[in-house]
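**Q** Give the three-dimensional model of this entry:
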Amino acid sequence: MMYLAYDYPLLNVFWTMLWFFLWVLWFILLFRIITDIFRDKDMNGWAKGGWLAFVILLPFLGVLVYVIARGKNMGHREISQARAQQREFDAYIRETAAGAPRPSNAEELTRLSELRSRGHITEEEFSRAKALVLTDDRPAASPAPGTPPTPDVPPTPGR
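**A** Below is the predicted model:
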């Protein structure tokens, strides 16, 4: 037997899509509730086990009762978790953006003397760099956050 497109009317397609959407929505809600049960730090293990058994064994009634009894706090717990994740992410970004620590004066002088001994810099350049290291007037390793980088272009004459 061959089915044609007109054997499945448009209203049936609508109802099928609606039921499929509700089915997916149901599983999303079920998994969010199960996640919330484990996320709640105020509940002890027996309470978590009881709610979990209630939600799994009697899913429709368990989800309905859970949303009525603890639905308001679900949002608060989710917001607090999102804020904690944002704080951790911001701390990671600050730590990563800070870069490596600034080398000590002794390390800088050692590096400068190696450059001079290899012939990469002249005695005059070594003296100027040594004076900068000893007076600690070195430029910062990285610009402060939010400041645009300065180009290494020499100024043009006449401007």
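**Q** Could you use CA atoms for every contact and neighbour count after this?
**A** Fine.
**Q** and the strand or helix carrying Leu29, what does it pack onto?
**A** If you go by DSSP states H and E, Leu29 is part of helix 10-39. Where contact means 3 or more CA pairs under 8 Å, 6 or more residues apart in numbering; DSSP states H and E, helix 10-39 is packed against helix 45-57, helix 59-98.
**Q** Sequence B follows; please return its structure for comparison with A:
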Amino acid sequence: MEFWNSLWNIIWVIVSCFVFIAYLIALFSIITDLFRDRELNGWWKALWLVFLLFVPFITSLVYLIARGKGMSERSYKAAVGNANAVEDYIRTVSQASPSDEIAKAKALFDAGTINADEYDQLRAHAMNQVNSKAGSAQA
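**A** The predicted structure follows:
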């Protein structure tokens, strides 16, 4: 219990934990970049991993200095690719086709949730979307 009585010991533990966590983040970033790089030969990847295992701190510094620019470019490309994939997925999921809207309106009408006038309005709205898309495609 003597260890926790000194403020400097507590500060040293906090700083040590911070440095260790920062090192782990850098290490996992390097390993991720190694497997993301399609231009690097498999033997070079294995060599980097062996050096990371036996001489981790120096190898991490050498890797960041030698391949840091390419690492940031690959990371940027992966982030942009992921963002585009998410946007494409959201676009495909969020846009219902007019036939889907008419089918949903028909199901609501059959269930008695909406009346005939509301069904006709929803169907007309869906048909207007089809006509507006066809008109914009012709222009």
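**Q** Report the TM-score for the pair.
**A** Aligned and superposed, the two chains score 0.69 in TM-score terms (TM-score structural alignment, normalised by the length of structure 2); 117 aligned residues with a CA RMSD of 3.2 Å.
**Q** could you dump the helices and strands packed on helix 10-39 of structure 1 to a markdown table with mean neighbour count and distance to Thr110 of structure 1?
**A** Putting those into a markdown table (neighbours: other CA atoms under 10 Å; distance: least, CA to CA, whole Å) gives the following:
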| stretch | mean neighbour count | distance to Thr110 of structure 1 |
| --- | --- | --- |
| helix 45-57 | 15 | 60 |
| helix 59-98 | 13 | 24 |
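**Q** Compare these and report which one is nearest to Ala5 of structure 1.
**A** Closest to Ala5 of structure 1 of the helices and strands packed on helix 10-39 of structure 1, according to CA to CA: helix 59-98, at 35.0 Å.
**Q** quick check: the closest one aligns to which part of structure 2?
**A** Alignment of helix 59-98 of structure 1 against structure 2: residues 56-95, by TM-score structural alignment.
**Q** How far off centre is that stretch?
**A** Relative to the chain's own centre, stretch 56-95 of structure 2 is displaced by 9 Å; criterion: CA atoms, centre = their mean, to the nearest Å.
**Q** any chance of the helices and strands packed on helix 10-39 of structure 1 in a markdown table, plus distance to Tyr8 of structure 1?
**A** Listed next are these as a markdown table, based on distance: least, CA to CA, whole Å:
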| stretch | distance to Tyr8 of structure 1 |
| --- | --- |
| helix 45-57 | 35 |
| helix 59-98 | 30 |
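**Q** and Ala140 of structure 1, which of the ones you listed is closest to it?
**A** Of all the helices and strands packed on helix 10-39 of structure 1, it is helix 59-98 that lies closest to Ala140 of structure 1, at 11.5 Å by CA to CA.
**Q** how big is the offset of the closest one relative to structure 2?
**A** For helix 59-98 of structure 1, the mean deviation from structure 2 after alignment is 0.8 Å (mean CA distance after the TM-score superposition for structure 1).
**Q** Check which helices and strands that helix sits against.
**A** Contact here means 3+ CA pairs under 8 Å, 6+ apart; on that basis helix 59-98 of structure 1 packs against helix 10-39, helix 45-57.
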